[in-house]
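Undergrad: Okay, predicted coordinates and the sequence, questions at the end:
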Amino acid sequence: MNPDAADDKTRKLDARDIDGEPFDQIMSALDSLPEDGTLVLINSFEPEPLYSVLERRGYTYMTSQAADDEWRVTITTA
């Protein structure tokens, strides 16, 4: 899947644009995903603390580093 592709079930959230702690906005974006939806999270660092939260909530994810200061986490509902 191309993370830049947009469709009805794919959402993108660039955490670099969020002032302060982005956790609540990430959780809101996940809660609003449609069934079988995907969230592409863009961040300036690898959000390792988020992984355990995703796993506990039943999400799967795949992380890639697009640039030195750009990480993409593709999160899908299980």
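TA: It's in. Numbering: from 1, shown residues only.
Undergrad: hey, let's count contacts and neighbours off CA atoms from now on
TA: OK.
Undergrad: just the helices in the chain please.
TA: Remark: helices assigned in the chain by DSSP state H are 23-31, 48-56.
Undergrad: now for those, which one comes closest to I42?
TA: helix 23-31 (10.5 Å; Cα to Cα).
Undergrad: still on that earlier bit, possible to save the helices of the chain as TSV with mean neighbour count and distance to A15?
TA: Formatted as TSV, the helices of the chain follow (neighbours: other Cα atoms under 10 Å; distance: least, Cα to Cα, whole Å):
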stretch	mean neighbour count	distance to A15
helix 23-31	13	8
helix 48-56	12	13
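Undergrad: and here's the other structure:
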Amino acid sequence: MPTGPTADGTRELDVRTIDGEPFGEIMAALDELDGGETLVLVNSFEPEPLYAVLARQGYAHETERAGDEWRVSITKA
């Protein structure tokens, strides 16, 4: 489950703690976003297959890598 929004409208979902396929949790977290909020997805690898799904559903993303941690910031396009 994602954290609640911070003062800047950011929610975080660390999928490294999810046992099994995290796709359903990611999509549920995106459905909970209010206008102007950002979901930051934290993962141990770059979730490249997710990018096409996000684009089809009207989301934009920015990806950063810090060591072995990937952070994908997702917003409504």
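TA: Okay, I see it. The structure presented is a predicted model; accordingly, all values stated were derived computationally and were not measured.
Undergrad: Work out the TM-score between the chains.
TA: Overlay of the two chains. TM-score (TM-score structural alignment, normalised by the length of structure 2): 0.88; 73 aligned residues with a Cα RMSD of 1.5 Å.
Undergrad: would TSV of the helices of structure 1 with distance to V73 of structure 1 be doable?
TA: Listed next are the helices of structure 1 as TSV, based on distance: least, Cα to Cα, whole Å:
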stretch	distance to V73 of structure 1
helix 23-31	11
helix 48-56	10
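Undergrad: what about the closest residue to P5 of structure 2 other than its chain neighbours, distance to L33 of structure 2?
TA: Excluding the flanking residues, the one nearest P5 of structure 2 by Cα to Cα, 6 or more residues apart in numbering is R11, at 4.7 Å. To L33 of structure 2, R11 of structure 2 is 8 Å away according to Cα to Cα, to the nearest Å.
Undergrad: Spell out which residues are contacts of both of those two.
TA: Residues touching both R11 of structure 2 and L33 (Cα atoms under 8 Å, 6 or more residues apart in numbering) are L39.
Undergrad: which of those two has more neighbours?
TA: More neighbours surround R11 than the other of R11 of structure 2 and L33, with 23 against 19 (other Cα atoms under 10 Å).
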